[in-house]
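>>> The following comprises the amino acid sequence and a computationally predicted model.
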Amino acid sequence: MSGIDDLPIRDELRGKSPYGAPQLDVAVRLNTNENPYPLPEALVARIAERVAEAARHLNRYPDRDAVELRTGLADYLSRTTGHRVATEGVWAANGSNEVLQQLLQAFGGPGRTALGFDPSYSMHALIARGTGTGWLSGPRQSDFTIDVHTAEQVIAEHRPDVVFVCSPNNPTGTAVDADTVLALYDAAQRARGGAGALVVVDEAYGEFSHRPSLLPLIEGRRNLVVSRTMSKAFGAAGLRLGYLAADPAVVDAVQLVRLPYHLSAVTQATALAALEHTDTLLGYVEQLKAERDRLVTELRALGCEVTESDANFVQFGRFDGADGAHAVWQALLEHGVLVRDNGVPGHLRVSVGTPAENDAFLDAVRAVTKENKP
C-alpha cells in the first residue's frame, strides 16, 4: 500500500509526522497539560442556555468578527493583568494554534523565516513549515533559560521575520522575564530595520505563572503580540478557543488571512458562557498552582532533578542513557500513569492533575525508583 510520500505533497512535508501525544486508556493520564477539573455544573447549564439561543439562528452565519466575544476577552485581560486592552486589539480563533497559524500566514510565508528557542513548543516549527515559513532554532542554556547575549547574536545574524518566545515555556515550564523579552524585541527590530519583525509571546500557560503577565509590554510596541488560550486555565480544551492581544493593526493584518466565519456561533456562545464564570475557573487555577508546587517539592525529595515551573506541568529527570527517559516513561505507564516523553534528553514531563492523580503519580515514581535501585 502506498503512503503519503507517493503523493505530490510539498517536499518539506515528506517524511514528517503529525503532532500528537499518545492517547492511551490508563487510570491516570497526565501527558497533555489538560485542566483535570470538569467544568462546574452552573457553567455547564449556562453553556446549554447560550448554545440553545445560538441554535435558533444556525441558519445564519455567525458574527464574522466575533465582536461580543472579543470584547469579553479584552475585559478579562484588562481585569486580570491590570493593563487595559481594547476590543480592537484582541483577536480570537479556533485554539491558539490557529492564532499562531494566522500570524505566520500574515507575517511569515515563503522567503521569510521564524525563530524559536528550543526546546520549546514544537507546534511553532510545525506551523512554520505548514505555512512555508523557514524555521530557525535558537539555543537555550542548560537550565532552559534564554541567554540574552547569545539570542541577540542569533537574531542579528539570521534577521528573522518572526520571533517566538514561549513563557511559560512548553515543555520545560520556564518563564521568561520582561527584560529578556524587551531585549529580544529590540534586537529583532534592529535586525530587520524598516517595518521590523514580529515578536510573539506565547502565554498559553500564563495564568499559572508565579510572575505577572508580559501583556503590558505590548503598549507602544506595534510588533509585539501576546497569544493566549482558553484550553488550560479555563478548563476548556475541548472548546478550541485561542486569542491574541496586540496593536489593532496586527488584528487587521490577521483578518486578511482568516477564513470567512471561522468561529462558529456555538464556539462563540460557549466561550462567552465560560467568561461569565471566570472567578470560579481561576479558583481551580490556584489549586493547580499549589499542586504544581507540591509536585516540584516531592519530586526533588525523591532525588529527581526538577526544572523550575511556572506552568501546569513539571519537567523532571535526569535519566541517564540514550533510552533512559523512555524506559522510565514505560515503567510509569506499567504502573497506570501516563506522562509525556517530551523529547528533551534525560527528562519527562508530567501535567498537574487532581490531588489524587498527583498522589498516584508520586507513588508510581517511588515504585519505579525502588525497582531501579541496584
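That came through, no problem. Just so we're clear, the structure is a prediction, and the values are computed from it rather than from any experiment.
>>> Could you use CA atoms for every contact and neighbour count after this?
Noted.
>>> mind listing what Glu88 touches?
By CA atoms under 8 Å, 6 or more residues apart in numbering, the residues touching Glu88 are Arg70, Pro248, Val251.
>>> List just the nearest of these to Tyr284.
Comparing the contacts of Glu88 against Tyr284 with CA to CA places Arg70 closest, at 23.4 Å.
>>> tell me which strands and helices the host helix or strand of the closest one is in contact with?
According to DSSP states H and E, Arg70 maps onto helix 67-81. Counting contacts by 3 or more CA pairs under 8 Å, 6 or more residues apart in numbering; DSSP states H and E, helix 67-81 is packed against strand 90-93, helix 265-276.
>>> Could I get the contacts of Glu88 in a markdown table, plus columns for distance to Ala327 and neighbour count?
Putting the contacts of Glu88 into a markdown table (distance: CA to CA, whole Å; neighbours: other CA atoms under 10 Å) gives the following:
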| residue | distance to Ala327 | neighbour count |
| --- | --- | --- |
| Arg70 | 45 | 23 |
| Pro248 | 49 | 15 |
| Val251 | 46 | 19 |
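>>> try it against this one:
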Amino acid sequence: MTSLDELPIRDDLRGKTPYGAPQKTVPVALNVNENTHPIPEDVAHDIVARVAAAIIGLNRYPDREFTELRTALAGYLGHGLVPEQIWAANGSNEVLQHILQAFGGPGRTALGFGPTYSMYGLLAAGTGTEWVTAERDDDFELSAETALAAIERHDPDIVLLCAPNNPTGTPLALDTIRAVADTARGIVVVDEAYFEFAEPGDPSALTLLEGRPRLLVSRTMSKAFAFAGARVGYLAGDPAAIDALRLVRLPYHLSALTQAAALGALAHADEMLAMVDEIRGQRERISRELAALGYRPYRSGANFVLFGGVDDPHAVFEALLARGILIREIGLPGCLRVTAGTEAETTAFLEAMASFAPNRMTA
C-alpha cells in the first residue's frame, strides 16, 4: 500500500494534519460545540415536507444563486441587508474557504490571533495562503491596540477575527473590530459562528458593514439553529465582495435539499432559537460551579466554556470519557473545553468534575 509521503502532493501540505475531533458514541457528547437540543418536532415535520417537495425536482439543477435562501437569510439578519449582500455555502468553513480562495493564495498572508479556530490555518494552507498568528492579551482577550500592532507588523491581505473566539469563548469588543476594519488594507472577516449565544444587547459586526466594502461577517446555522448536520453557513458583505466569491465557488454548490432544509429552519427561526437562553444559562452554571470547585473558567460569549487550573487535562479527559462524558482537549496547558448542553448533560458533567475535585492539585 502506498503511503502519503510517496504521493506527489504539494510540498506545503507535507507534514500537515487534517482537522479532526474525537468521534465517539457516548451518552453525553460535549466536545464539538454542537447544540445538543433536538430540533422541535413541528419544525422537523415542516423541514421534511419541504425536502420531500424538493426531491421531486432533483432531476434539475438547483437555483445556482439560491435566491430564496439569500432573501430569507437577509430577513433573519436584519440591519437593512438585502439578498445581494448575502452569500451561503456548505457550512461556514466553505464560506471561509471561498474567501481565502478569492482574496488569499500564493504570495498573500492571512492573520489570526491565537489561540483561535484551527480551521483558519488549514484553510489557508489549502489555498496556498501564508498563515500568521499574533498573540492575544492576558486571559485570551484582544484589545484594539494589540490587534493594530499585529496588523502594522504583518501587513496581512486577510484578517480573521473570531467573535466570540473559538476555542476560548472570548467575546470581542466592537471597538476592536471597528479599529481593525478601518486600519487593515485587505479583507477583514469577522467570524460570528457563536454570536447568537452572546449576551443580549451585544452589538454584531453587522452594524459596521455600511461604508466598509472590505468587511465580511460570517455566520452559521450549525450552532444556535441546531443544524450542524445540514451544513449551512453564510455571510454578509458588500455586493462586490459577493461577486468575488462567485468566481471561486463550484457550480450549483448548494443542493436543492440543503436550500429547502435551510428555508424550513429559517421559517421557524423564533422557535429554533428559543433554546438559546437555556444554553446560555447552562453556560453560566458551568462557569459558576467550576469556579466553586477551584477551576478557572474563562469569560465566554459562546455555547461552551474553556476552563483552566486542571493539573492533568488528559487524565481528566479520560476519566470523564470512562463515565460516558466526552469533552475536548485543545492543547492549551492546564485547560479543557466543554460545551454547554442540556440541563441533564450539564449536571452529569459537573457531578463528575465535583468527584475529581478533592483529589486535584491546583495548577
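Nice, I can see it. Since the model is a prediction, treat every value here as computed from it, not as a measurement.
>>> Provide the TM-score value for the superposition.
For this chain pair, the superposition-based TM-score is 0.97 by TM-score structural alignment, normalised by the length of the second structure; 360 aligned residues with a CA RMSD of 1.2 Å.
>>> Could I get the buried residue list for stretch 289-306 of the second structure?
289-291, 293-306 (16 or more other CA atoms under 10 Å).
>>> In strands, which of those appear?
Arg296, Pro297, Phe304, Val305, Leu306 (DSSP state E).
>>> what's near enough to touch the aligned residue in the first structure for the last one?
The pairwise alignment with the first structure assigns Leu306 of the second structure to Gln315, based on TM-score structural alignment. By CA under 8 Å, 6+ apart, the contact set of Gln315 of the first structure is Pro171, Thr172, Gly173, Val306, Thr307, Ser309, His347, Leu348, Arg349, Val350.
>>> Let me see the contact set for the last one.
If a contact means CA under 8 Å, 6+ apart, then Val350 of the first structure has Leu30, Asn31, Asn33, Phe313, Val314, Gln315, Phe316, Val339, Arg340 as its contacts.
>>> Count residues in the vicinity of the third one, would you?
For Asn33 of the first structure, the tally of surrounding residues (other CA atoms under 10 Å) stands at 24.
>>> Pretty sure it sits in a strand.
No. Asn33 of the first structure: not assigned to a strand; according to DSSP: H, G, I helix; E, B strand; the rest coil it is coil.
>>> what about it, distance to Asn342 of the first structure?
As judged by CA to CA, to the nearest Å, Asn33 of the first structure and Asn342 of the first structure stand 12 Å apart.
>>> try the fourth one
When distances are taken as CA to CA, Phe313 of the first structure and Asn342 of the first structure turn out to be 12 Å apart.
>>> residues in contact with stretch 45-55 of the first structure?
Contacts for stretch 45-55 of the first structure (CA under 8 Å, 6+ apart): Ala265, Val266, Ala269, Thr270, Ala273, Ala274.
>>> Superposed on the second structure, what's the mean shift for it?
Comparison of stretch 45-55 of the first structure with the second structure after fitting gives an average deviation of 1.0 Å (mean CA distance after the TM-score superposition for the first structure).
>>> tell me which residues in that stretch are buried?
Going by neighbour count (16+ other CA under 10 Å), the buried part of stretch 45-55 of the first structure is Arg46, Ile47, Arg50, Val51, Ala54.
>>> what does stretch 148-167 of the first structure give?
Buried residues in stretch 148-167 of the first structure, counted by 16+ other CA under 10 Å: 148, 151-152, 154-156, 159-167.
>>> so it matches what in the second structure?
Going by TM-score structural alignment: stretch 148-167 of the first structure matches residues 144-163.
>>> Show me where the second structure has its strands.
28-29, 86-89, 109-114, 130-135, 158-162, 187-191, 215-220, 233-236, 296-297, 304-308, 325-326, 336-339.
>>> could those go into a markdown table alongside distance to Ala319 of the second structure?
Below are the strands of the second structure laid out as a markdown table (distance: least, CA to CA, whole Å):
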| stretch | distance to Ala319 of the second structure |
| --- | --- |
| strand 28-29 | 13 |
| strand 86-89 | 38 |
| strand 109-114 | 28 |
| strand 130-135 | 32 |
| strand 158-162 | 31 |
| strand 187-191 | 33 |
| strand 215-220 | 32 |
| strand 233-236 | 35 |
| strand 296-297 | 19 |
| strand 304-308 | 16 |
| strand 325-326 | 9 |
| strand 336-339 | 13 |
